[in-house]
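Novice: build me a model from this:
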Amino acid sequence: MKIGIAADHAGFEQKQKLVQQLTEQGYAVTDYGAAKFDAADDYPDIIVPLGMALFHKEVDRGIAVCGSGVGVSVAANKIPGVRAALITESYSAHQGVEHDDMNLLCVGGRVIGPMLIWEIVQAYLNAKYDGGERFQRRLNKVIALENQFKS
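Specialist: The predicted model follows:
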């Protein structure tokens, strides 16, 4: 599975740890930035390369980290084809994939610790989309909403 990852300054340290952990687990990881700590960077700028990689199917799943996880999730959901959610516990990490085909996990590097982040990441990456009729019907409605508001 190809994983894309991105973080702003507030999530930079957690992202660096995740890149190492994911690589050690055998995942193909592409780091979309930030490449270095910059206290003046902005989460919307950081999320675009990862979101576009998901849009173009260059990666299978993404992980984004900012201070709270809220900013990256809000910005990412503006990119067509991205289904991002802020996750703070492992149940929603796998359920978001299984029921909603979530493809971008957002976490807050300042609000949850590295052990919990890693548990959430593992639940997310081990989950598979169910694809059952009711889940696909709902996903189709989400995609239709997205298409309705394209300019």
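Novice: for the rest of this, base every contact and every neighbour count on C-alpha atoms.
Specialist: OK.
Novice: quick one: what helix or strand has residue 64 in it?
Specialist: Using DSSP states H and E, residue 64 sits within strand 61-66.
Novice: whoops, I mixed them up, residue 119
Specialist: Going by DSSP H and E, residue 119 is part of helix 114-126.
Novice: angle of that helix against strand 61-66?
Specialist: 160 degrees (axes from the mean of the first three to the mean of the last three C-alpha atoms, to 10 degrees).
Novice: which secondary structure elements does the next helix-or-strand element following helix 114-126 contact?
Specialist: Scanning forward in sequence from helix 114-126 by DSSP H and E, the next helix or strand is helix 133-148. For helix 133-148, the packing partners by 3 or more C-alpha pairs under 8 Å, 6 or more residues apart in numbering; DSSP states H and E come out as helix 90-100.
Novice: could you also give me the structure for this second sequence? I'd like to compare it with the first:
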Amino acid sequence: FRKSEEVGPNAFALPGGVVVLTDELVEIAEKKDGVIGVLAHELGHIQLKHPERRLVRSLMALAVVSLILDDSATFAEELATISGSLISLAYTREFEEEADRAGKEILIRAGLSPIPLANLLQKLSDSCEENCSQLPHWLSTHPTVPSRIEFLLSD
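Specialist: Next up is the predicted model:
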């Protein structure tokens, strides 16, 4: 577990199969079932190799822009970062949807319900309304919370 005011209540999978949950997420979850749901989602990312794929895409974007402009130019690095970030938003939403599907399947195969994860997502959304800036959907890295909850509660 990690504590970070910049990250807030969050979890993420890193290359190599490392999963990080922030202390704030665990505190908001209150019950282990919600945390297990988050872990299942992050394990979905790992099973689908999302962290590695995201890293490769970022490196490829940097390489392409560096080749086009000048590999030593700071501008090339900045442009690659910006363009890579915008291009990867759609992939990131796709990865999140895939991880939701994989996580739900992991929970069901383990004989667990995805309902606690849906409840935690709603709780995070409710707490975020007061504290988080609301980005337009096209700039968001995740599908909308209502669509994620609807999926988790569907048969």
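Novice: any idea what the TM-score is?
Specialist: Their TM-score after superposition, calculated using TM-score structural alignment, normalised by the length of the first structure, is reported as 0.26; 59 aligned residues with a C-alpha RMSD of 4.1 Å.
Novice: before we move on, the earlier item: what is the strand holding residue 64 of the first structure packed up against?
Specialist: Other elements packing on strand 61-66 of the first structure under the criterion 3+ C-alpha pairs under 8 Å, 6+ apart are strand 2-7, helix 12-24, helix 43-55, helix 70-76, strand 104-108.
Novice: with mean neighbour count and distance to residue 95 of the first structure added, can I get those in a markdown table?
Specialist: Shown next, in a markdown table, are those (neighbours: other C-alpha atoms under 10 Å; distance: least, C-alpha to C-alpha, whole Å):
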| stretch | mean neighbour count | distance to residue 95 of the first structure |
| --- | --- | --- |
| strand 2-7 | 26 | 19 |
| helix 12-24 | 17 | 21 |
| helix 43-55 | 22 | 20 |
| helix 70-76 | 23 | 17 |
| strand 104-108 | 28 | 12 |
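Novice: Serialize the ones you listed to CSV and add fields for distance to residue 114 of the first structure.
Specialist: Formatted as CSV, these follow (distance: least, C-alpha to C-alpha, whole Å):
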stretch, distance to residue 114 of the first structure
strand 2-7, 14
helix 12-24, 7
helix 43-55, 20
helix 70-76, 17
strand 104-108, 10
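Novice: and those: which comes nearest residue 115 of the first structure?
Specialist: helix 12-24 (10.4 Å; C-alpha to C-alpha).
Novice: name the residues of the helix or strand that that closest one is followed by that are buried.
Specialist: Downstream of helix 12-24 of the first structure, the first helix or strand assigned by DSSP H and E is strand 28-31. Under the neighbour-count criterion of 16 or more other C-alpha atoms under 10 Å, strand 28-31 of the first structure has 29-31 buried.
Novice: what's strand 28-31 of the first structure packed up against?
Specialist: Counting contacts by 3+ C-alpha pairs under 8 Å, 6+ apart, strand 28-31 of the first structure packs against strand 2-7, helix 12-24.
Novice: tell me where the second structure has helices.
Specialist: Secondary structure of the second structure by DSSP state H: the helices cover 23-29, 32-47, 50-68, 74-109, 115-131, 145-153.
Novice: nearest to residue 12 of the second structure, of those helices?
Specialist: helix 32-47 (6.3 Å).
Novice: contacts for that closest one next, please.
Specialist: 11-15, 17, 19, 26, 29, 51, 95-96, 98-104, 106-107, 114, 116-117, 119-120 (C-alpha atoms under 8 Å, 6 or more residues apart in numbering).
Novice: try it again at 7 Å.
Specialist: Contacts to helix 32-47 of the second structure, defined as C-alpha atoms under 7 Å, 6 or more residues apart in numbering, come from residues 12-13, 17, 19, 26, 29, 99-100, 102-103, 106-107, 114, 116-117, 120.
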